[in-house]
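Participant: sequence below, structure please.
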Amino acid sequence: MSLTAATINRLSVNEKMMKALKSVFNKITNALLLPVVGIAIFLALWSITAQSIHTSLGEFPGPNAVVKQFYSLYDEHTAEREKATAFYERQEVRNAKKLEKNPDYVVKTRAYTGKETFVDQILTSLVTVTCGFLLAAIIAIPLGIWMGLSVKLNSALNPIVQIFKPVSPLAWLPLVTMLVSAVYVSDDPMVSKSFLTSLITVSLCSLWPMVINTSIGVSSIDSDLLNVSKVLRLPTFTNIKKIVLPASIPMIFTGMRLSFGVAWMVLIAAEMLAQNPGLGKFVWDEFQNGSSESLARIMAAVVVIGFIGFLLDRIMLLLQRKVSWDKSSASV
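Facilitator: So this is what the prediction gives:
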């Protein structure tokens, strides 16, 4: 009898181990193997299709041509940084010589005016989209909370939100450009007009998803939670801090993730149309350039734009997991 029990226990342990191993294998497959297979199939189809497409600038670039351009673009960035370093070194030597001759000489330091490299334009776009998104969040989240708490305010502002939500950045950009040119007049501006134009355009277009999702999240809070706040007679700010924000965080972050994606797409379009510094301008300049390498360079920029958009979404997802009580809402 004891042998039979021991055998059953061993079988039970073996079954549990097999289930655990199977679970681990499925997780590894879903997390690593399937994405790798999907990417490999995509690259193979891209390579085969590219060979059969011929344009006025030559064959459509495949993965190999794009990878070569990544190396080329990085080499250009390195060479440009070396030129900048040499320029500042020569300037320091020249100023030192002038100070030796004339101790009262006022040193003048000129900025290096070389062309922006691909890496520089990536950084410019990232700074612009982050500032525009943060400005939109500062306006949209408090406004969304207020609309969610007040039925009357929601009824008053909701038509305005619904009208402006679908407006394209290409429609906003001329208006914003003229507005900035008329209002932002300074002999020594803190930031360039092109940066301010892109920032405001991004903010205008990424504002609405955050407002809508925040207001929906706040208005759908469990009535029992709000009743607890009323019973305790919590002040308005305390009510928002302790009850409203924690309960509506999943919806707020959903809106923020949507808005960040919108902001990134809007920025690239705005930079292309207005020729403001950034990745959008890089794509347009290469299109206008029309060299044999232009298509591969544009495709390299497209890959980078997509990858950065993916990273921005993952960053927002990680933040949501950190602050949200509902971990299931931050699982995708």
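Participant: hey, let's count contacts and neighbours off CA atoms from now on
Facilitator: Will do.
Participant: could you report the distance from V283 to E82?
Facilitator: 24 Å (Cα to Cα, to the nearest Å).
Participant: neighbour-wise, which of these two wins?
Facilitator: When neighbours are counted by other Cα atoms under 10 Å, V283 and E82 differ, and V283 comes out ahead with 23 against 11.
Participant: please report the distance of that one from S248.
Facilitator: Plainly put, V283 is 39 Å away from S248 if you go by Cα to Cα.
Participant: return the distance of the helix or strand where I138 lies from the chain's centre.
Facilitator: Following DSSP states H and E, one finds I138 within helix 118-149. The gap between where helix 118-149 is centred and where its chain is centred comes out at 9 Å by Cα atoms, centre = their mean, to the nearest Å.
Participant: likewise stretch 26-33?
Facilitator: 27 Å.
Participant: what's the end-to-end length of it?
Facilitator: Terminal residues of stretch 26-33 are spaced 10 Å apart (Cα to Cα).
Participant: mind listing what's buried along that stretch?
Facilitator: Going by neighbour count (16 or more other Cα atoms under 10 Å), nothing in stretch 26-33 comes out as buried.
Participant: same check on stretch 41-56?
Facilitator: Those would be S47, for stretch 41-56 by 16+ other Cα under 10 Å.
Participant: tally of neighbours for A263?
Facilitator: 27.
Participant: so who does F164 touch?
Facilitator: Applying Cα atoms under 8 Å, 6 or more residues apart in numbering to F164 gives the contacts W208.
Participant: check the one 10 residues further on too.
Facilitator: With contacts taken as Cα under 8 Å, 6+ apart, P174 has no neighbouring residues.
Participant: list the buried residues in whichever strand or helix holds it.
Facilitator: Per DSSP H and E, P174 falls inside helix 169-183. Within helix 169-183, the residues that count as buried by 16+ other Cα under 10 Å are P169, W172, L173, P174, V176, T177, V180.
Participant: now the helices for the stretch 151-300 of the chain?
Facilitator: Taking DSSP state H, counting those that start in this stretch as the test, the helices found in the stretch 151-300 of the chain are 151-164, 169-183, 193-219, 223-232, 236-239, 245-274, 279-289, 294-323.
Participant: can you tell me which of those helices is most buried?
Facilitator: Highest mean neighbour count among these (mean count of other Cα atoms under 10 Å): helix 193-219, with a mean of 25.
Participant: what's the angle from it to helix 245-274?
Facilitator: Interaxial angle, helix 193-219 versus helix 245-274 (axes from the mean of the first three to the mean of the last three Cα atoms, to 10 degrees): 150 degrees.
Participant: second chain to compare with the first, below:
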Amino acid sequence: MSAVLDPVTRGAAGVPLSKEPEKRRRSQRLASQGVRIGGGKSAFNAILLKVLPPFLGVALLVLVWQIISVKNTNFPSPAVTAAEALRLFADPFYSNGPNDQGIGWNIYASLKRVAVGFGLAAAVGIPLGFMIGRFKFLAGMFNPVISLLKPVSPLAWLPIGLLVFKAADPAAIWSIFICSIWPMIINTAVGVQRVPQDYMNVARVLNLSEWKIFTKILLPSVLPYMLTGVRLAIGTAWLVIVAAEMLTGGVGIGFWVWDEWNNLNVPHIIIAIVVIGVVGLLLEQALVALAKSFTYEETGA
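Facilitator: I've put the predicted structure just below:
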């Protein structure tokens, strides 16, 4: 006697109907978390689309580099530069005197100057941006000054620093400070000015103190704008320090590039360019991660 399956007890996929709602709820829950249930092929395609474009971009850059090295024998090939980089990074922290130090010490010296100048700019620029955005009188007073000084080239400030501080190191820090302060002031002030007026009206009705307005209303609303200004400022600071160190000398990645040029060591110059780009990228990505951790997005129920 053959068994007869009741068509009501099974769904179209052969799954008992009593389990279909549970399976559907699980799929909806995973979908709400951004997890997509698909075949291995679609997952592979997603990974391929994420990895392939950057790989092709780097491969194209290396190909152009190789072509240039073939056409110009004075220009080192990628293979020669890679071999020199391995030798260079085998001992990045050697020290044979003030003018002969490993690339690690030069990067450290530049980052230290950037940290000091950038920190001073944040300590001054962020509070000043809050005040400019909060009070129209201060905005009217400082806006013309900011508009006048912001377009000035970073290296134009270096002689002023040398004149005032009488030393190369504080002059370089001064150049970082004066050039990275503007993005923080402007973005913070714009963030304060874009706080909804209803929030300020409620604060006025509740008779909140200025400190309460700052901590409870302004700071949470302005934080994304402020972090954007910080991101822009760190990129500016890293650009400025390389240029300033080329002129002031001493220990630093910028001075190292200039010193290698005087020695006609082109592979080291190319390695320094890559290192400068990588360090700048890491600094910006760290601040992007910080900004994302303080960014709140509304989600549907």
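Participant: want to throw the buried residues of helix 169-183 of structure 1 into CSV with distance to L295 of structure 1?
Facilitator: Formatted as CSV, those follow (distance: Cα to Cα, whole Å):
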residue, distance to L295 of structure 1
P169, 25
W172, 29
L173, 27
P174, 28
V176, 31
T177, 30
V180, 34
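Participant: show me which of these is closest to D313 of structure 1.
Facilitator: Lowest distance from D313 of structure 1 to those (Cα to Cα) belongs to P169, with 20.5 Å.
Participant: what does that closest one correspond to in structure 2?
Facilitator: Aligned counterpart of P169 of structure 1 in structure 2: P154 (TM-score structural alignment).
Participant: now do L32 of structure 1
Facilitator: That one, L32 of structure 1, aligns with V51 by TM-score structural alignment.
Participant: next structured bit after the helix or strand where its match lies?
Facilitator: According to DSSP H and E, V51 of structure 2 maps onto helix 40-71. Remark: after helix 40-71 of structure 2, the chain's next helix or strand is helix 78-89, criterion DSSP H and E.
Participant: give me the helices and strands touching that following helix, please.
Facilitator: Applying 3 or more Cα pairs under 8 Å, 6 or more residues apart in numbering; DSSP states H and E, one finds that helix 78-89 of structure 2 contacts helix 40-71, helix 266-293.
Participant: to A83 of structure 2, which of the ones you listed lies closest?
Facilitator: Going by Cα to Cα, the one of the helices and strands packed on helix 78-89 of structure 2 nearest A83 of structure 2 is helix 266-293, 9.5 Å.
Participant: so where is the closest one in structure 1?
Facilitator: Counting by TM-score structural alignment, helix 266-293 of structure 2 corresponds to 295-322 in structure 1.
Participant: who's in contact with the counterpart of I268 of structure 1 in structure 2?
Facilitator: Matched by TM-score structural alignment, I268 of structure 1 corresponds to V242 in structure 2. Residues near V242 of structure 2 by Cα under 8 Å, 6+ apart: S110, G252, I253, G254, F255.
Participant: how far away is the residue mapped onto E210 of structure 2 from structure 1 from K19 of structure 1?
Facilitator: In structure 1, the residue equivalent to E210 of structure 2 is T236, according to TM-score structural alignment. Using Cα to Cα, one gets 51 Å for the distance from T236 of structure 1 to K19 of structure 1.
Participant: same check, this time on V323 of structure 1
Facilitator: Per Cα to Cα, V323 of structure 1 is found 33 Å from K19 of structure 1.
Participant: could you do F282 of structure 1 as well?
Facilitator: Here F282 of structure 1 is placed at a distance of 52 Å from K19 of structure 1 (Cα to Cα).
Participant: and Q288 of structure 1, by the same measure?
Facilitator: Distance from Q288 of structure 1 to K19 of structure 1, by Cα to Cα: 59 Å.
Participant: then F164 of structure 1?
Facilitator: Relative to K19 of structure 1, and taking Cα to Cα, F164 of structure 1 is found at 53 Å.
Participant: would you confirm that the match of P169 of structure 1 contacts S175?
Facilitator: Yes - counting by Cα atoms under 8 Å, P154 of structure 2 sits close enough to S175 to count as a contact (6.3 Å).
Participant: find the residues that touch each one of those two.
Facilitator: Common neighbours of P154 of structure 2 and S175 (criterion: Cα under 8 Å, 6+ apart): V240.
Participant: what's the match for V202 of structure 1 in structure 2?
Facilitator: Using TM-score structural alignment, V202 of structure 1 pairs with I176 in structure 2.
Participant: list the contacts of the match of E210 of structure 2.
Facilitator: Taking Cα under 8 Å, 6+ apart, one finds nothing in contact with T236 of structure 1.
Participant: just to revisit the earlier point, quick one: closest of the helices of the stretch 151-300 of structure 1 to E76 of structure 1.
Facilitator: With Cα to Cα as the criterion, E76 of structure 1 lies closest to helix 294-323 of the helices of the stretch 151-300 of structure 1, at 12.4 Å.
Participant: and the aligned partner of S221 of structure 2 in structure 1, how far from Q91 of structure 1?
Facilitator: In structure 1, the residue paired with S221 of structure 2 is A247, using TM-score structural alignment. Using Cα to Cα, we find A247 of structure 1 at a distance of 58 Å from Q91 of structure 1.
Participant: likewise K16 of structure 1?
Facilitator: From K16 of structure 1 to Q91 of structure 1 the distance is 72 Å (Cα to Cα).
Participant: okay, the two: which has more neighbours?
Facilitator: Q91 (17 against 12).
Participant: could you measure from that one over to T113 of structure 1?
Facilitator: Taken as Cα to Cα, the span from Q91 of structure 1 to T113 of structure 1 is 13 Å.
Participant: is it true that M246 of structure 2 touches E260?
Facilitator: No - the pair M246 of structure 2 / E260 is not scored as a contact, 11.0 Å apart, by Cα under 8 Å.
Participant: for F70 of structure 1, give me its contacts.
Facilitator: Contacts of F70 of structure 1 by Cα under 8 Å, 6+ apart are R297, A300.
Participant: what is the equivalent residue in structure 2 for it?
Facilitator: Checking TM-score structural alignment: F70 of structure 1 goes with A85.
Participant: how near is its match to A272 of structure 2?
Facilitator: For A85 of structure 2, the distance to A272 of structure 2 - Cα to Cα - is 10 Å.
Participant: coming back round to it: would you turn the contacts of V242 of structure 2 into JSON lines with distance to F130 of structure 2?
Facilitator: Below are the contacts of V242 of structure 2 laid out as JSON lines (distance: Cα to Cα, whole Å):
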{"residue": "S110", "distance to F130 of structure 2": "30"}
{"residue": "G252", "distance to F130 of structure 2": "34"}
{"residue": "I253", "distance to F130 of structure 2": "34"}
{"residue": "G254", "distance to F130 of structure 2": "34"}
{"residue": "F255", "distance to F130 of structure 2": "37"}
